[in-house]
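Q: Build me a model from this:
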Amino acid sequence: GNDVIIYTVNSFILQQNLPNAQLILYPDSSHGSQYQYPELFVSDVSTFLDKNHF
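A: Modelled structure (predicted):
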């Protein structure tokens, strides 16, 4: 991640402290990675939701 809105280190801290959190960093992406990698983003979210029974 190359996010200037939420620095990657802060995302890492959240991932380490939130139960069931998953952090995925997309290459050369910013805060809009869901627009830069839409198919991969939807796949990752679907997998996360299925795995955690949402």
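
Q: From here on, just use CA atoms for contacts and neighbour counts.
A: Will do.

Q: Counting neighbours, what do you get for Gly32?
A: 10 (other C-alpha atoms under 10 Å).

Q: Show the contacting residues for Ala21.
A: By C-alpha atoms under 8 Å, 6 or more residues apart in numbering, the contact set of Ala21 is Leu14, Gln15.

Q: Can you report how many residues lie near Ser46?
A: Quick note: Ser46 (other C-alpha under 10 Å) scores 13 neighbours.

Q: remind me, longest helix of this structure?
A: What stands out as the longest helix in the chain, according to DSSP state H, is helix 38-51.

Q: in that one, what counts as buried?
A: Across helix 38-51, burial judged by 16 or more other C-alpha atoms under 10 Å covers Phe41.

Q: Alongside the first, I'd like the structure of this one:
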Amino acid sequence: MRQLKAITTWGRQAPQDLGSIRIPVLIANGDNDIMVPTVNSTDMARRIPGAQLVIYEDAGHGGIFQNHADFVPKALSFLEA
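A: Alright, predicted model coming up:
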């Protein structure tokens, strides 16, 4: 119950200013994630300068695991940059 209350409270906060983030950011999500709605990932990527966004179709919260063959090379490339 406490976790649900914390998530609900957090979700009602005003969005934080992410425009000051100046490090590389890779955001990956599934297009049908019910735990972290995909729209949140899209919004976060839009608000972080230069962020890279990967959305996996027909995937949920475990999109990076469902699509590991695609995600691992992307993550390694991102980390090498």
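
Q: Now the TM-score, please.
A: Comparison of the two superposed chains (TM-score structural alignment, normalised by the length of the first structure) gives a TM-score of 0.78, and 51 aligned residues with a C-alpha RMSD of 1.3 Å.

Q: Which parts of the second structure are strands?
A: For the second structure, the strands defined by DSSP state E occupy 26-30, 52-56.

Q: what's the longest helix of the first structure packed up against?
A: helix 33-36 (3 or more C-alpha pairs under 8 Å, 6 or more residues apart in numbering; DSSP states H and E).

Q: against the second structure, where does the helix it packs on fall?
A: Mapped onto the second structure using TM-score structural alignment, helix 33-36 of the first structure covers residues 63-66.

Q: after superposition, how close is that stretch to the first structure?
A: Between stretch 63-66 of the second structure and its aligned stretch in the first structure, the superposed structures give an average distance of 1.2 Å (mean C-alpha distance after the TM-score superposition for the first structure).

Q: and that stretch, how far out from the chain's middle?
A: 12 Å (C-alpha atoms, centre = their mean, to the nearest Å).

Q: coming back round to it: got the contact list for the longest helix of the first structure?
A: Residues contacting helix 38-51 of the first structure (C-alpha under 8 Å, 6+ apart): Gln22, Ser33, Gln34.

Q: Of the residues you listed, just the buried ones, PyMOL syntax please.
A: Of the contacts of helix 38-51 of the first structure, the buried ones go into a single PyMOL selection, burial set by 16+ other C-alpha under 10 Å:
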select buried, resi 33
